[in-house]
Each structure stands twice: as structure tokens, then as C-alpha cells.
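K.L.:
The sequence isn't on hand, but the structure is:
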């Protein structure tokens, strides 16, 4: 199944459009210049997209449009304390080639997940590896382009 989509948060902020025109209107095209905007093709049952989106796409036909509202438990879950990791400041500084991370900056873990630095002092650095969209209800306006 191939679809165009626009993902929004509760406050109507667009966080993930498939159409370049929407990305340009919202400023996302400037923020992510390397991204290509193309329709999404998914195989239902392959778990390529979040659970709530997959469930919402079942049974839709080519040409149909639908608005899917997906609660956190069917999207990226709720943020948890287990996803906040502590590092010794000195150790992390060595791993970063002598730089001290700043609060608000992002680090990438060895498994590729992104974490936001939420606390820095002489002793410890705390990094929040919760998914950026954890705890968010997501709304996707979808338009089915093709069903294969």
C-alpha cells in the first residue's frame, strides 16, 4: 500500500509530512535539507510503521483519505526513567574527544538511538534516550495512493 501522509502533534505542529509542499510550508524542508519527500509504501503486517498507523490502514482503498489518531501506547509509548542514562562526566568527555556535552544537545548511542542531554555537572551527565515522540498522541492525515 502506498500513501501520502502528514503527521501532527496535539498542538497541530507538523512533525512528519510525506509531501514536500507541506514540508516547505512548515519550515521542515529547511530544517532537514537531506530528507527526500516521497509517498510511503508499507506492507501491512511487516511492522514497518507504528502499531496504530498499521491498524488504521487496514481495509483502506486507493483514493480514500482518513485521519488516524494514535494514542502513545500504539505509537512510541510513554517516557520512562529506564531510558534516562547516567554517565560519569570525565568518561563521557573522553569518549567525545575532550568535549563536555551541553544540556539540550543530542548524543547518539552505539545502537543508533538519539538521546538528549538533560543534566551536566562535574560528576555526572544524564541523557534521555526516550523516543522524541514518547507520550505524544499523533494524528496522521493519510491519502491512499495505491493498494497492491
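P.N.:
Structure's in. What do you need? Everything numeric here is computed off the predicted structure, so don't read it as measured data.
K.L.:
Going by C-alpha atoms from here, please, whenever you check contacts or count neighbours.
P.N.:
OK.
K.L.:
Quick one: residues contacting the residue of the chain most remote from its centre.
P.N.:
Seen from the C-alpha centroid of the chain, the residue lying at the greatest distance (C-alpha atoms, centre = their mean) is residue 122, 31.3 Å away. Applying C-alpha atoms under 8 Å, 6 or more residues apart in numbering to residue 122 gives the contacts 89-90.
K.L.:
Which strand in the protein has the most residues?
P.N.:
Within the chain, and with DSSP state E defining each element, the longest strand by residue count is strand 138-146.
K.L.:
Please enumerate the strands of the protein.
P.N.:
Chain-ordered strands for the chain, with DSSP E as the definition, fall at 2-8, 14-17, 40-41, 65-70, 84-88, 106-108, 114-120, 124-128, 138-146.
K.L.:
Contacts for the shortest one next, please.
P.N.:
Contacts with strand 40-41, where a contact means C-alpha under 8 Å, 6+ apart, come from 1-5, 18.
K.L.:
what about versus this one:
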């Protein structure tokens, strides 16, 4: 049987869990995740875990932050004046907003704390700094590379 290698389009079912066992994402009830190995459309540790697997293989892989969403960076946590938040938004801890940068780009941020006149926001990925565990089942391999079917999956 063929083993998954760089350039192969693979289809996998997966379940991602946090350190405490909480499931943060899964494909179990839906369509398998499709991606081409080597195109960096999934986190590096996930792609590395699939390399060498054969269709029908299952494995559990623990992925450190440096091979997932990186370390939690304190320089990406900032405090804004509440007056910088649009009037129609009532800020709440846990709320996700879009921060527009000077260059026009937008970045998703999470409100992590509220002060009397300030709002603390965090621009880190919600899974930054976390060790992730993935249960992975390789469904099939297309050794001819990516097809035109399906969407552009960015992360598992």
C-alpha cells in the first residue's frame, strides 16, 4: 500500500483535543479533511503526523505549540480605550472583534478583560501556547496531487 508523502492529496478524519481532553475540533460527523502534503495548509505538526501513514491507518499524535499555533506572545496582548470600540458594540469578555491595522488589514482579536475605560484584547490564535493532541485516521491518498474539488482548508 502507498504511504502518504509530500505532494500527495490526502483525506483524513481527525479529532483535536486540548491537554484536559476537551475536543476543540473534529471531522468525525462530517466530511474528511482534504489537503496536499507540503502546501502548508494545515499546522506543521499535523502534516508531519500524516507523513508515512497508509490508508486505514489511525494514530494519536501530540503536537507541541512550536509545531502548532506557536507560543502565546505577550506583545500581541494590548489595551485599548473603550472609545476606540464602535458605539454599536457592547464589549464583553470572550467576544471576538476585528482590529483594522494602519495598512488596512484586519486581524481577529479576543476581548480578554474589561476596565472602567479600557478593553484588553489578545491577537494571538486561540490555540497559541497549547499542546494539542490529534486522533488521525487516513482515509485515502491521491498520489497525483491536489484535485480541483473541495475548498481551501487552512487549518484542521
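P.N.:
Here it is on my side, so go on. Predicted model, so just to flag it, every value in this text is computed and none were measured.
K.L.:
And the TM-score between them?
P.N.:
Put the two chains on top of each other and the TM-score (TM-score structural alignment, normalised by the length of structure 1) is 0.79; 129 aligned residues with a C-alpha RMSD of 1.7 Å.
K.L.:
ok, back up a step: need the contact partners of the longest strand of structure 1.
P.N.:
Counting contacts by C-alpha under 8 Å, 6+ apart, the residues outside strand 138-146 of structure 1 that touch it are 1-10, 60-72, 75.
K.L.:
could you redo the last one with a cut-off of 10 Å?
P.N.:
Residues from elsewhere that reach strand 138-146 of structure 1, judged by C-alpha atoms under 10 Å, 6 or more residues apart in numbering: 1-10, 12, 14-18, 39-41, 52-53, 56-57, 60-72, 74-76.
K.L.:
Average offset of that strand relative to structure 2?
P.N.:
In the superposition with structure 2, the average deviation recorded for strand 138-146 of structure 1 is 0.6 Å (mean C-alpha distance after the TM-score superposition for structure 1).
K.L.:
start and end residues in structure 2 for that strand, please.
P.N.:
Using TM-score structural alignment, strand 138-146 of structure 1 corresponds to residues 132-140 of structure 2.
K.L.:
Could you tell me how far that stretch lies from the centre of the chain?
P.N.:
Using C-alpha atoms, centre = their mean, to the nearest Å, we find the averaged C-alpha position of stretch 132-140 of structure 2 to lie 15 Å away from the chain's own average C-alpha position.
K.L.:
and if you look at stretch 47-63 of structure 1?
P.N.:
That offset, for stretch 47-63 of structure 1, works out to 17 Å (C-alpha atoms, centre = their mean).
K.L.:
so that stretch matches what in structure 2?
P.N.:
By TM-score structural alignment, stretch 47-63 of structure 1 lines up with residues 40-56 in structure 2.
K.L.:
Give me the buried positions along that stretch.
P.N.:
By neighbour count on 16 or more other C-alpha atoms under 10 Å, the buried set for stretch 40-56 of structure 2 is 41-51, 53-55.
K.L.:
For residue 79 of structure 2, state which of the residues you listed is nearest.
P.N.:
Each of those was scored against residue 79 of structure 2 by C-alpha to C-alpha, and residue 43 proved nearest at 29.0 Å.
K.L.:
excluding its backbone neighbours, what's nearest the closest one?
P.N.:
Excluding its sequence neighbours, the residue lying closest to residue 43 of structure 2 (C-alpha to C-alpha, 6 or more residues apart in numbering) is residue 68, at 5.2 Å.
K.L.:
what sits against the counterpart of that neighbour in structure 1?
P.N.:
Aligned counterpart of residue 68 of structure 2 in structure 1: residue 75 (TM-score structural alignment). For residue 75 of structure 1, the contact set (C-alpha under 10 Å, 6+ apart) comprises 49-53, 69, 133-138.
K.L.:
give me that answer again for 7 Å
P.N.:
Neighbour list for residue 75 of structure 1: 50-52 [criterion: C-alpha atoms under 7 Å, 6 or more residues apart in numbering].
K.L.:
Same question for residue 78 of structure 1.
P.N.:
72, 134-135.
K.L.:
Setting aside sequence neighbours, what's the nearest residue to residue 106 of structure 1?
P.N.:
Leaving aside its sequence neighbours, residue 106 of structure 1 is closest to residue 116 (4.5 Å, by C-alpha to C-alpha, 6+ apart).
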